[in-house]
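>>> what follows is a protein structure lacking sequence information:
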């Protein structure tokens, strides 16, 4: 999405934003400085309400959908109820740590130690995932039966130096004097698999990728590409790309895309294939339907913990870093 940030006006109550392509979007604020109304470049109006403590209690969107937010006496979010994506409910322990999060798909449960570190997570009906740390609170092992543990090692500066997966495949990490990652080397129990090497300029920008894996899965060469004044790509070889007024891609020359009133992709069509998507009140994609086959997702924060396709349950094993999946359905990823 290509969305301009809300501008600051003299009153703080209303501010128009001129975009690179000349369209206008407007933002209105209440007396508490909370964003109360937004009109995007497609003319779609979103309104927000707040309680006396300036907590957002609802968002009403141009398509008529609404998300309501409920808080407890400690101002913790206990429910996000979306008219399209259903309800997400949270419970907390006495130290304000997330204890459970429940949706129609099931419940995620968490445990912590005296230092506030996560020690266990259980995803709806799955074996618990447990976490162990060293004296410096660095994550050292991740376990989920019946898999072998994931092991992590670090250097004296706290940088990760090795990651070993349950199948025995390991990754070694190397750094330069500026703590920039310079190499990744992959091994299995029988020996080396391959490597990646990185080179940087004086400004710290990565300028080269080398190693035996450096060209794996690279796309073919495209001779020509053109862009508009908003830096949107207009052509990709022989294909033409088009966008809506909000900057969302609606066609890439082979696939057409549609977006909801919240600028989220809700469908893709490459005839005869099709896909559609549904989101929860926190903006997470909770289901996809591809050519009639539906998959639902249960989340651990912003990351997928489980996929459910019919009666098939596919769990993920992850670190607690965003988008770092280690095992999917029992297989390393």
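That came through, no problem. Note that the structure is predicted; figures quoted are calculated from it, not measured.
>>> can we go C-alpha only for contacts and neighbour counts from here?
Will do.
>>> correct me, but residue 169 touches residue 186?
Yes: with contact defined as C-alpha atoms under 8 Å, residue 169 counts as touching residue 186 (7.1 Å).
>>> comparing these two, which residue is more hemmed in?
residue 186 (20 against 17; other C-alpha atoms under 10 Å).
>>> now do the helices in the stretch 101-250 of the chain.
Applying DSSP state H, counting those that start in this stretch to the stretch 101-250 of the chain gives no helices.
>>> need the longest strand for this structure.
Looking across the chain with DSSP state E, the single longest strand is strand 191-200.
>>> and it, what does it pack onto?
strand 181-188, strand 206-210 (3 or more C-alpha pairs under 8 Å, 6 or more residues apart in numbering; DSSP states H and E).
>>> which of these sits closest to residue 152?
Judged by C-alpha to C-alpha, the one of the helices and strands packed on strand 191-200 that comes nearest to residue 152 is strand 181-188, at 14.2 Å.
>>> buried residues in that closest one, which are they?
Of all the residues in strand 181-188, those buried under the rule 16 or more other C-alpha atoms under 10 Å are 181, 182, 183, 184, 185, 186, 187.
>>> got the angle between that strand and strand 206-210?
With axes from the mean of the first three to the mean of the last three C-alpha atoms, to 10 degrees defining the directions, strand 181-188 sits at 20 degrees from strand 206-210.
>>> output the contacting helices and strands for strand 181-188.
Checked by 3+ C-alpha pairs under 8 Å, 6+ apart, strand 181-188 has strand 170-175, strand 191-200 packed alongside it.
>>> now what about that strand, what contacts it?
168-176, 192-199 (C-alpha atoms under 8 Å, 6 or more residues apart in numbering).
>>> can you add distance to residue 134 and give the helices and strands packed on strand 191-200 back as CSV?
Shown next, in CSV, are these (distance: least, C-alpha to C-alpha, whole Å):
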stretch, distance to residue 134
strand 181-188, 23
strand 206-210, 32
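>>> stretch 142-157: how far from the chain's middle?
Average the C-alpha atoms of stretch 142-157, do the same for its chain, and the two points are 23 Å apart (C-alpha atoms, centre = their mean, to the nearest Å).
>>> quick check: residue 12 vs residue 37, distance?
Plainly put, residue 12 is 13 Å away from residue 37 if you go by C-alpha to C-alpha, to the nearest Å.
>>> before we move on, the earlier item: and the helices and strands packed on strand 181-188, which is most packed in?
strand 170-175 (a mean of 18; mean count of other C-alpha atoms under 10 Å).
>>> hmm, who's touching it?
Residues contacting strand 170-175 (C-alpha under 8 Å, 6+ apart): 160-164, 181-188.
>>> second one coming, line it up with the first:
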């Protein structure tokens, strides 16, 4: 049947075993530390139970259409899911009573589109144009409303944004549709005045509004071999496995960083001219030791799982699902989704609010409150921090996924 039943890593010491049921479905994996993870598959091929030494027992149920209807974790926290006639999720209910509700087809041009998400943090409303592009994302966080707007050209490409503060971002494109300019302030402030591209797409250089230029060099495999800003250029070296082995100032390579790896591609050392850090691992990839210039820290794991139990002499505590609850310097609390919602630290209690998209939208410390804003792709575009009654805003501008500028 050509099923994999055993794999041995390149060290010849890491052996993983695989078990199957009569339907040729994977039911068990035993790692090199003899820690077992088992799976129960129902008659329709759905994963109904996972038993893990690391995260405990998780049970799942499904409806007749194969949609997931519930998950119960090792803390007996049950999450339920509901769907509409088109199998779109409409309601998620967590064990702590929190819900995430989804509405569709509401408003102009919204047929077949997500219109609203409502959760404990507030809500997100979407508006659309005739082509189905999102034109506005209206978020309510802690009772405060903010709007991010989106504009498109005739080809449906993003031509501009309006941030919650009112800051406008405008994108200029070449004939191939690639961004070549970015302006803000209604076109009065240049963030990027020119972008040049390699023949097959990667960015070759970016000229910033202040006149400085970011450059990138590539090899024949498309790997970045150099990057520079203004007069400084850094070189990047690789080994035959495309792992980075060195990063250095091209004019003074002796000042750079070098990196070493084992045969399993794990980082084993990072060395500068004045310092060095090395790492050691067990057969499944858990870090066993960190050596920072002779100062060694050992890591200890449970005998029957891969949970970290000690860092140096400090005990580490985890809950039934494997989330760390105490690392010696702080304690951590989680919601029914497994998201960290608070930490008791040296500065006091820090609280986090997570929305239905899994984004951290609010952080509260003993002295500050920060609200975070994101764009449609999930990139952080602004954070507003309030302290002693005064608010400050920091906004970020990107070229694709590359952050280029911050405005305060």
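Sure thing, it's come through. Computed from a predicted structure; not experimentally measured.
>>> TM-score for this pair?
TM-score for the superposed pair, counting by TM-score structural alignment, normalised by the length of structure 1: 0.86. Supporting figures: 319 aligned residues with a C-alpha RMSD of 2.7 Å.
>>> neighbour-wise, which of residue 12 and residue 37 of structure 1 wins?
residue 37 (20 against 17).
>>> find the residue closest to the equivalent of that one over in structure 2 in space, skipping its chain neighbours.
Under the alignment (TM-score structural alignment), residue 37 of structure 1 maps onto residue 70 of structure 2. Nearest non-adjacent residue to residue 70 of structure 2, counting by C-alpha to C-alpha, 6 or more residues apart in numbering: residue 80, 4.3 Å away.
>>> and the contacts of stretch 61-72 of structure 2?
46, 48, 58, 59, 60, 78, 79, 80, 81, 82, 87.
>>> for the first one, what are its contacts?
In this case it means residue 46 of structure 2. 62, 66.
>>> can you give me the distance of it to residue 374 of structure 2?
Taking C-alpha to C-alpha, one finds residue 46 of structure 2 at 34 Å from residue 374 of structure 2.
>>> please apply the same query to the last one.
Residue 87 of structure 2 sits 27 Å away from residue 374 of structure 2, taking C-alpha to C-alpha as the criterion.
>>> now do the third one
As judged by C-alpha to C-alpha, residue 58 of structure 2 and residue 374 of structure 2 stand 32 Å apart.
>>> aligned to residue 120 of structure 1, what sits in structure 2?
Under TM-score structural alignment, residue 120 of structure 1 pairs with residue 160 in structure 2.
>>> ok, residue 139 of structure 1 next?
That one, residue 139 of structure 1, aligns with residue 179 by TM-score structural alignment.
>>> can you report how many residues lie near the aligned partner of residue 399 of structure 2 in structure 1?
Applying TM-score structural alignment, one finds that residue 399 of structure 2 aligns to residue 319 in structure 1. Residue neighbour count, defined by other C-alpha under 10 Å, stands at 15 for residue 319 of structure 1.
>>> and residue 167 of structure 2, by the same measure?
Residue 167 of structure 2: 14 neighbours (other C-alpha under 10 Å).
>>> what's the answer for residue 117 of structure 1, then?
15.
>>> now the residue lying closest to residue 168 of structure 2 once chain neighbours are set aside: how far from residue 232 of structure 2?
Nearest non-adjacent residue to residue 168 of structure 2, counting by C-alpha to C-alpha, 6+ apart: residue 162, 4.4 Å away. Computed as C-alpha to C-alpha, the residue 162 of structure 2 to residue 232 of structure 2 distance reads 34 Å.
>>> and residue 118 of structure 2, by the same measure?
48 Å.
>>> dump the contacts of strand 170-175 of structure 1 into CSV; add distance to residue 271 of structure 1 as well.
What follows is those, written out as CSV (distance: C-alpha to C-alpha, whole Å):
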residue, distance to residue 271 of structure 1
160, 45
161, 46
162, 45
163, 42
164, 42
181, 43
182, 43
183, 42
184, 40
185, 41
186, 40
187, 42
188, 42
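>>> buried set for stretch 142-160 of structure 1?
Applying 16+ other C-alpha under 10 Å to stretch 142-160 of structure 1 flags 142, 143, 144, 149, 150, 151, 152, 153, 160 as buried.
>>> same check, this time on stretch 240-248 of structure 2
Applying 16+ other C-alpha under 10 Å to stretch 240-248 of structure 2 flags 244, 246, 247, 248 as buried.
>>> next: stretch 282-293 of structure 1.
282, 284, 285, 286, 287, 288, 289, 290.
>>> what's the closest of the helices and strands packed on strand 191-200 of structure 1 to residue 267 of structure 1?
strand 206-210 (34.7 Å).
>>> by contact count, what packs against the closest one?
Going by 3+ C-alpha pairs under 8 Å, 6+ apart, strand 206-210 of structure 1 lies up against strand 191-200.
>>> on that earlier part again, and the residue nearest to residue 70 of structure 2, what pairs with it in structure 1?
Checking with TM-score structural alignment, residue 80 of structure 2 has residue 47 as its match.
>>> how many neighbours does that match have?
Based on other C-alpha under 10 Å, the number of other residues close to residue 47 of structure 1 is 17.
>>> could you do residue 258 of structure 1 as well?
Residue 258 of structure 1: 17 neighbours (other C-alpha under 10 Å).
>>> now it: which helix or strand?
Assessed by DSSP states H and E, residue 258 of structure 1 sits inside strand 256-259.
>>> whereabouts in structure 2 does that strand align?
So strand 256-259 of structure 1 sits over residues 331-334 in structure 2, by TM-score structural alignment.
>>> which residues does that stretch contact?
324, 325, 326, 340, 341, 342, 343, 344, 345.
>>> do you know how far the second one is from residue 96 of structure 2?
As defined by C-alpha to C-alpha, residue 325 of structure 2 lies at a distance of 18 Å from residue 96 of structure 2.
>>> of these two, which one has the most company?
Between residue 325 of structure 2 and residue 96, residue 325 has the larger neighbour count (other C-alpha under 10 Å), namely 17 against 12.
>>> what residues does stretch 278-290 of structure 1 touch?
For stretch 278-290 of structure 1, using C-alpha under 8 Å, 6+ apart, the contacting residues are 67, 80-82, 84-88, 266, 273-277, 294-298, 302.
>>> which residues of structure 2 does that stretch align to?
Against structure 2, stretch 278-290 of structure 1 falls on residues 353-365 (TM-score structural alignment).
>>> tell me the buried residues in stretch 55-65 of structure 1?
56, 58, 59, 60, 61, 65.
>>> if we can go back for a sec, residue 136 of structure 2: which of the contacts of stretch 331-334 of structure 2 is nearest?
residue 341 (28.5 Å).
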